[in-house]
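# Sequence and predicted structure below; questions after.
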Amino acid sequence: MPEKKQKIGEILVAAGLVQEDQLQQALKAQNQLGGTLGENLIRMGFISEEALLNGLSEQMGIQHINLEKVEVPSSIQRLVKLETVRLRRLLPIGFEGKRLVVGMVDPTDLSALTEVEFQSGHSTKPVILSAMHFEKALAFFQASGYAAKTLSFQVEKETRKPVQLDKSMEGLLEALVSWKGQDLHLSAGAIPSIRVDNEIRRLSLPALKPDDIEQMIAAVLTPDQKRSFQEAKELDFAYSLHGLGRFRCNVYRQRNSLAFTARHVADSIPSAAELGLPDFLREYALRTQGLILVTGPNGHGKSTTLANLVEAINRERKANVITIEDPIEFTHKHKNSNINQREVGTDTLTFADGLRHIFRQNPDVIVIGELRDYESVSIALSAAETGHLVMGTLHSNSATAAVDRIIDIFPGNQQSQVRAQLADCLLLVFSQRLLLRASGNGRVMAWEKMSTSLRVRNAIREGKVSALRGMMQANVEELVSIDWTLAELVSSGKVKYEEACKYADSVTYLNELLKVRGVYR
C-alpha cells in the first residue's frame, strides 16, 4: 500500500475550494500553530467545515460521517489503541460486512489505515471525520474512559420536546422536527401525534375538530393541489418551510372528514456509513444495466437508501439519470452525472406516463420512487433488459417475497414470461428494517439480500423462489438472511435481543447465530 496519495491541500485547490495563496497562508499557520490544514483553513475563514467535508468527499470519492448520527460501541473502540486514535486522529466506527469503518480527520493518511489493520486484524474502509467531531470524541473519552462505554452524541429524548405547541401546521411540523420524529399524524377527533423511532406519541394538545384540520390543510395547498384533491379524494405532495425543512405529505378523507400525514425529509442525504449500508450495495449501484429493488415496510428508510445510491452514481459515474418520484423527497445537485428529477402530478401525470416516454430522454439510469402497478413494472423490466440500470422501491416483507409480489402484478397468462424476464435482469433485492437502538435513542438498520446467481435465476424461472429462503441459512454469498445481520447487531450491543426477535425470520436460526458469536440464548 502506498504511503500517501495526493495531499489534501492539492485536492482542495484542484477542486477550486481554496486559492493557492490561501493554501500557503494556512500551511504557514499550521507550521506556527499546529493543527490540521483543514482546521487552519476553517479558522482563517477560507472555507467552512461543511464545504471542506463535502469537497473532500466528492473529490476523493470517500463518504464523510456525522458522529451525531451513529453510536460506537465499546467493543469497536477496543479494536484500536487509544494512542493510535489520538496520534493518527482517527476513530473506529463499526463494521460494514467484514470491513472495519474508520473515521479519519486526514483520509489521505494511508499508513494510519495499515496500522489500524494490524491492530484490529480487519481490513478497513476509510470515511472522512470532521476535526470538531473528533475533538468531541476525545473529550468524551477523557470524561468517560476509552472503551468503557458506548460513544454517543445523540440527544436524549427528554430534550427533544418543543418549547411551545399550538394547533397550526407550522407549529406541529416544528414539533415533528424538534422531537426528531419521522411522521406527523392528524385526524379529526384525535389528538395530534408524532411517530418517534416507530412509536406513536400524543402531543399535549386537545383533539382536533374537522374545521381545525381543514383550515391547516388549506393553508399549505396550492390552488392546483386543492383541485386535484377534490377530484381524487387524496393527494401526495411535498411541502417546505423555510428554516425548518422539507416534508412529504399526504391528505386523504376518512369518515367524511380530512386526515393528514407528513414525513420529515432530511436536508442532506446521509452517507452509507451513517445509514449502515453494506459496501456491496454501492457496487451494484455502479453497474450499467439490470434491476435493483430496495424493499421493506413503510417507514423503514427505503427512499433514503435509494437516494444514497443515486448520490453514489452522481458522484462516481458520468450518466444521465432520470427519476420519477411521488413526491420528490431528496434533491440532488448535478455532479459527475446529470440528475433529472420528475415529480408525479407536477412534471408528469403518473408513474406510468413518465415511464412511457422515458426512453426518448436518453437515460442511462432510471429511478422509480415506487413500483406499484402493472404498467410501471412492465416498463421497468423492459428497460432493465435493454441496457439501462433501473432502481426502485417496493413494499414487501422480505427479499424473496419481492419477487412473488412483482410476478403477481401480472395476469396468469403472462407470469411465465415475466419470470424469465425478471430472472435475466434482476441484479439485487435489498430488504431492510429499522430497529430501535439498545440505548433507546434512534434506529439502526438490519438487512437481507438476494443477488443474481445461477441458482437464483433458475429458482425465479421455475417459480420456486420460496426454496431460496431455506438456502439463506446455508451461508451462500448471494443469499443473506436478515437473521445474520440481526445477530451482528445483537452481538455488538447495538440492538437488544427482544427487539431483534420482532424482525427475525427464524428465532431458532437467530439463536444459533448468536451462540456462534458467543451470545448464548
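Structure's in. What do you need? As the structure is a prediction and not an experimental result, all values here were calculated from the model.

# going forward, measure contacts between C-alpha atoms and count neighbours the same way
Fine.

# Do a quick rundown of the strands in the stretch 201-350 of the chain.
234-241, 245-254, 257-265, 290-295, 320-325, 338-343 (DSSP state E, counting those that start in this stretch).

# what helices or strands is the second one leaning on?
Counting contacts by 3 or more C-alpha pairs under 8 Å, 6 or more residues apart in numbering; DSSP states H and E, strand 245-254 packs against strand 234-241, strand 257-265.

# Count the neighbours of the closest residue to Asp166 other than its chain neighbours for me.
Leaving out its chain neighbours, the residue that sits closest to Asp166 by C-alpha to C-alpha, 6 or more residues apart in numbering is Leu172, at 7.0 Å. Under the neighbour criterion other C-alpha atoms under 10 Å, Leu172 is assigned a count of 22.

# quick one: contacts for Leu172?
165-166, 184 (C-alpha atoms under 8 Å, 6 or more residues apart in numbering).

# now Ala504
Contacts of Ala504 by C-alpha under 8 Å, 6+ apart are 482-483, 486, 510.

# One more: Val294?
Each residue near Val294 by C-alpha under 8 Å, 6+ apart is listed here: 302, 305-306, 391-394, 429-432.

# same check, this time on Phe260
184-187, 213, 217, 249-252.

# Which of these sits closest to Asn320?
Cys249 (28.3 Å; C-alpha to C-alpha).

# From the contacts of Leu172, which land in helices?
Among these, no residue falls in helices (DSSP state H).

# what's the burial count for the closest residue in space to Leu41 that isn't next to it in sequence?
In this structure, Leu41 finds its nearest non-sequential neighbour in Ala26, 5.6 Å apart by C-alpha to C-alpha, 6+ apart. Look at Ala26: counted by other C-alpha under 10 Å, it has 23 neighbours.

# Where do the helices of the stretch 301-450 of the chain begin and end?
Counting by DSSP state H, counting those that start in this stretch, one finds helices in the stretch 301-450 of the chain at the ranges 302-316, 351-356, 374-385, 399-409, 415-425.

# Met471: which of these is closest?
Of the helices of the stretch 301-450 of the chain, nearest to Met471 by C-alpha to C-alpha is helix 399-409, at 11.2 Å.

# Buried ones in that closest one, by neighbour count?
399-404, 406-407, 409 (16 or more other C-alpha atoms under 10 Å).

# any chance you could map the helices in the stretch 151-300 of the chain?
Under DSSP H, counting those that start in this stretch, the stretch 151-300 of the chain gives helices at 169-178, 210-220, 223-232, 272-275, 279-285.

# before we go on, here's another structure to hold up against the first:
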Amino acid sequence: MARESAIGELLVRAGLIDSSGLLRAQEAQKREGISLSKAIVTLGLANEQSMIAAIAKTMQIEFLSAELPEVSNDVASLLPAAFCRKRMVVPLSLQGKTLRLALADPVDYATTQDVEFRTGKRVALVVAGQNQIQNLILQMYPEEAAMQPDALGAADVQGEVESVGDAEIEVVDPAKLAKDTKLGPVIRLVNTILSGAAASGASDIHLEPKEGFLQVRYRVDGLLRDVIKVQKNQMDHTISRIKIISGMDIADRRRPQDGRSRLRYEGKRIDLRVSTLPTQFGEKVVIRLLDSKRAQTTMEQLGLTPENRRAFESMLSRAQGMILVTGPTGSGKSSTLYTALNWVKSPTKNIITVEDPIEYQLDGVNQVQINTKAGVTFASGLRSILRQDPNIILVGEIRDHETADIALESAQTGHLLLSTLHTNDAPGTITRLLDLGIEPFLISSAVIGILAQRLVRCPCPSCAVSQRPSAEAIEKAGGVARLPAEAKWMAGRGCGVCRQSGCKGRIAIHELLIVNDEIRELISRRAPEHAIRKAARIAGMRTLLEDGILKAAQGLATLEDVVRVVAADDAAAHTEAATKPESSDLRAPYKRIAPNEPQDEKSAPHVQPVNPGEETGLESGDGSPLAAGEIGKPKDSQGKDRVLVVEDSSTIASVVKYFLELEGFDVAVAKDGNSGLEAARRDQPQVIVTDYNMPGMDGMDMVKALRAEATTRGIAVLMLTSEDNVEKEARALEAGVDDYILKPVEPRRLAARVRSVLARSQRGNTAAAQ
C-alpha cells in the first residue's frame, strides 16, 4: 500500500493527474479491491502508456514502448514464469553483466533485489505497464500462459474452461483448473484464449500463423486487436487442439475445414463456428463466437429511431409480403431478424426458418439447418417449408435465382417472409434482385420493405467527454450544412474499461425503404437505382449516413466512426447547397492524448532511454547531473537534510533516491565508493546510505576513509548488504557504521532508519558542542 501511495504521489508530481483525481482513484481502489494504477486507468484519469512514461521521466529510468520486444529463450530462462507472474516482471535482455528488467512497479525495491540475487546480475530497470508484462509472459512462457486469464486482456475473467464432452466445453472454477495437473499446457492455453474472447465480448478469434509464431487476435466491436503471440514450438499443437474440440481431421492440413463446438461461460452458452484455411506458414483458424443471449434483443434495443421502429413493426404486422434486411457480413442482420421473430411469434402462428448455420435457438420457432450433403438447400428447404402450413418464414440468405424466385412467390401467397441480402444500401437491394434474374413485377408486388444497416462503435461511457468531430469527418459527412444545429458530440479518451480504445459496444444505424405505390411503379419500369432512392427520400427515407449523423450528434456514436463504415450518399443533392461555416470551431480536429508516443512507429525503438548524468557519477537532488565543480554545494534553499546514496546499481539507486525524496530529503547519488568519498568531502551530507559490495572502493573502505578525516567523521552512515553475515556486520559497526540493514528492505522502513541515524547524529553533535 505504501508503494502504491508513492506511485500516486509520483504521478501527481509529474502533472499527469491532480490531487483530487488521486483521491478518486484511491477511493475506487479500496472500493473495487484493485490496484491504484488500474483504478486510475479505469476512471479515465490517464492511460497506461502515459503513466509509465511519466514514472520513467520522473525517476530517470527507461520505459517500454507500446511495441513489445522479442525476448530470447536464454534471457527468458533467467527467471521462472511463476516468479514473473507473481512479481509482475520479465527479463528483456542481457548486456554484459547487466540484466534489463521490465517491472510494473518501479518502486518495488524488494523485487529488484530479489532478481539481482536470483540471477547474479545487476539490474537495469525498465518501467512497463501491467498489460505489457502480462502479454510478454504469454509470449515468453506459453506453457504457463493459461494460468493467467487476465494476461489475454480478458478483463474480469471469472473462470477458465475445460473439455466436458463431445464438442462442448464449460467454465469451471479457476482454482480447480490451476490444481488440475491432468490438463496439459496447450489445452490450458487454448481454453484461456476461448475464455478470454468470451470475457472481452469478442465476435471472432483469429489465429494467424507467421514465420516464427502464431498471432492471436480478437475482433471486438468490429475491429481486430492483437492479443498474444504463441511461440513457434507450440503453434501446431495449439491448432491441433482447436481442431480436436471442433470435430475436424487433425491429420488433414492441406484442405480448408469447418467445424463447430460449444462453450458455456458464466451461465451463457456460446456456439463456436470454426474454420481453417491452409496458408504459407500453416493453418489459419477463425472462430466465430455466437452468444445465444444475443437472440434475446428487444425491439427497443435495435437502435431504430421512433419513426423507423413504428414503420418496421407495421411491416412485421402484415399477413404477407417480403421484408429484406441488408448489409455486409457482421452488420447485425441476423440479430435484427431474430429480434423481429421474437416480436411476431405467438402461440397462434407457425414460424419456420431455414438457416446455414442456425446461429441462435429460438423458443416457439421451428428451425431447419441447411445440409447440402443430404440435399437440403435454401431452395429445397423453402419448398418443403411451404408444405408445413407456415405463417411466417425466415430464409437465412437469398444467394441465387432459384431461392429468390421461390421466396418472392411464397411472399405473395399468404406468407410473411423475412430474409437477408448482401448489398450496400436499401435501394441497391432492388438492383441486386434484378441481377439475380427476378422479374420486376414479382419484386414490386412481393417486397414491402427493405432495412439496410451498419454497426458503428459507441463512445465508452466510462471515459466519454464532449469532443467536436474532426474537420476530415465533417467533410466526409457532407459538410457543416448536414450537421444538426444543436449536437452533443462525444468521444472516449481511452480507459481500462475500453482497453484504451475509447469505444465500448456498438449501435446500429439504419436506412428503411418502404415500398409505396410510386416505388412499385419505378421497380416495374426497371427505373435506375438513383431514381428509386430519390423517390424513397421524398417519401421520408433517412439514409444510412443521415441516421449515423443523427446518432453521433446525440452522443451515441462518433462522426469519425460513422463516416468510416458508411459511404458518402447523394443526399446532399436533395438538400440546400452546403455552405462554409462562419466559424472554424466545428472543424477543429481532436486528437486522442497519447503522451510520449513516438512519431514514427517504424523507426521507434522498443525502449525510450532517459540518461542520467554520468560525468562525475553524481546526481543532484532534483535529478540533474552534477558537474565536477558542483559537487560541494550546500543544502538547498528549503533547508532539507541532504542524503548521499552510494550504490553501483543505478536501478536500486533510483528507487532509494525517489523514496527518500518523497520523505522530504535532498538526495544525491554516487555510483561507487570513490565518487561517494569525493561527494562526502565536498557536499557534507548529513547521512550516507551505502552498499557494502561495490567495484573499486567498497563500502567498508569508504567508511574507514570517512572516519579517518575530520571533515567527514561526523557524517552518519547507514550500510545496506544482501549478506546475512554476523562477522561482516560486526566489522562494519566497528569501522564506524551507524546502522546496518539487510536487503531487501522496504523503502519506508529505510526512510525511518535514515531519520533515526540522523537524529542520533544530531543529538551527538549537540552533546559534543555542550
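That came through fine. All of these numbers come straight from a predicted model, not from anything done at the bench.

# What residue in structure 1 is paired with Gly492 of structure 2?
Alignment note: Gly492 of structure 2 maps to a gap in structure 1; criterion TM-score structural alignment.

# how near is Gly492 of structure 2 to Arg262 of structure 2?
Distance of Gly492 of structure 2 to Arg262 of structure 2, computed by C-alpha to C-alpha, to the nearest Å: 34 Å.

# and if you look at Ile270 of structure 2?
From Ile270 of structure 2 over to Arg262 of structure 2 (counting by C-alpha to C-alpha), the distance is 6 Å.

# quick one: buried residues of the biggest helix by length in structure 2?
Scanning structure 2 for the helix with the most residues, using DSSP H, yields helix 747-769. Of the residues in helix 747-769 of structure 2, 747-748, 750-751, 753-755, 757-758, 761-762 count as buried by neighbour count, 16+ other C-alpha under 10 Å.

# Which strands or helices does that helix pack on?
Using 3+ C-alpha pairs under 8 Å, 6+ apart: helix 747-769 of structure 2 touches helix 650-662, strand 687-691, strand 716-721.

# Need the winner for burial among the ones you listed.
strand 687-691 (a mean of 27; mean count of other C-alpha atoms under 10 Å).

# Which part of structure 1 matches it?
Residue span in structure 1 matched to strand 687-691 of structure 2, by TM-score structural alignment: none.

# and that strand with strand 716-721, angle?
Following axes from the mean of the first three to the mean of the last three C-alpha atoms, to 10 degrees, one obtains 20 degrees for the angle between strand 687-691 of structure 2 and strand 716-721.

# What residues sit buried inside the following helix or strand past strand 687-691 of structure 2?
Using DSSP states H and E, the helix or strand that directly follows strand 687-691 of structure 2 along the chain is helix 699-708. Neighbour counts over helix 699-708 of structure 2 (16+ other C-alpha under 10 Å) mark 699-704, 706-707 as buried.

# sorry, back to before: the helices and strands packed on helix 747-769 of structure 2 into a markdown table, with extra columns for distance to Arg520 of structure 2?
Below are those laid out as a markdown table (distance: least, C-alpha to C-alpha, whole Å):
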| stretch | distance to Arg520 of structure 2 |
| --- | --- |
| helix 650-662 | 77 |
| strand 687-691 | 90 |
| strand 716-721 | 90 |
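
# Validate this expectation: Arg24 of structure 2 resides in a helix.
Yes: inclusion of Arg24 of structure 2 in a helix is indicated when DSSP: H, G, I helix; E, B strand; the rest coil is applied.

# What's it aligned with over in structure 1?
Match for Arg24 of structure 2 (TM-score structural alignment): no aligned residue.

# State the distance from Arg24 of structure 2 to Leu418 of structure 2.
51 Å.

# just Ala557 of structure 2 next, same as before
Distance of Ala557 of structure 2 to Leu418 of structure 2, given as C-alpha to C-alpha: 28 Å.

# Pick out whichever of the two has more residues nearby.
Higher neighbour count among Ala557 of structure 2 and Leu418: Ala557, with 30 against 25, using other C-alpha under 10 Å.

# From the chain's centroid, how far away is stretch 275-286 of structure 2?
Averaging C-alpha positions (C-alpha atoms, centre = their mean, to the nearest Å) puts stretch 275-286 of structure 2 25 Å from its chain's average.

# Buried residues in it, which are they?
For stretch 275-286 of structure 2, by 16+ other C-alpha under 10 Å, it's 275-278, 282-286.

# Ends of that stretch, what's the gap?
Start-to-end, stretch 275-286 of structure 2 (C-alpha to C-alpha) is 5 Å.

# sorry, back to before: aligned to the residue nearest to Asp166 of structure 1, what sits in structure 2?
So Leu172 of structure 1 corresponds to Ile193, using TM-score structural alignment.

# Return the residues in contact with Asp483 of structure 1.
By C-alpha under 8 Å, 6+ apart, the neighbours of Asp483 of structure 1 are 504-507, 509-510, 513.

# Of those - the most surrounded one?
In terms of neighbours by other C-alpha under 10 Å, the contacts of Asp483 of structure 1 top out with Leu510 at 24 neighbours.

# quick one: that residue and Val377 of structure 1, what's the gap?
34 Å.

# Asp505 of structure 1 now?
To Val377 of structure 1, Asp505 of structure 1 is 27 Å away according to C-alpha to C-alpha.

# Same check on Met471 of structure 1?
27 Å.

# Likewise for Gln119 of structure 1?
Computed as C-alpha to C-alpha, the Gln119 of structure 1 to Val377 of structure 1 distance reads 49 Å.

# Those two: who's more crowded?
Per other C-alpha under 10 Å, whichever of Gln119 of structure 1 and Val377 has more neighbours is Val377, with 22 against 14.

# Map that one across to structure 2 for me.
Mapped onto structure 2 by TM-score structural alignment, Val377 of structure 1 lines up with Ala404.

# wouldn't that match be in contact with Ile398 here?
Yes: between Ala404 of structure 2 and Ile398 there is a contact at 5.8 Å, judged by C-alpha atoms under 8 Å.

# which one in structure 1 is aligned with Glu300 of structure 2?
Match for Glu300 of structure 2 (TM-score structural alignment): Ala273.

# That's all I had, so thanks and see you.
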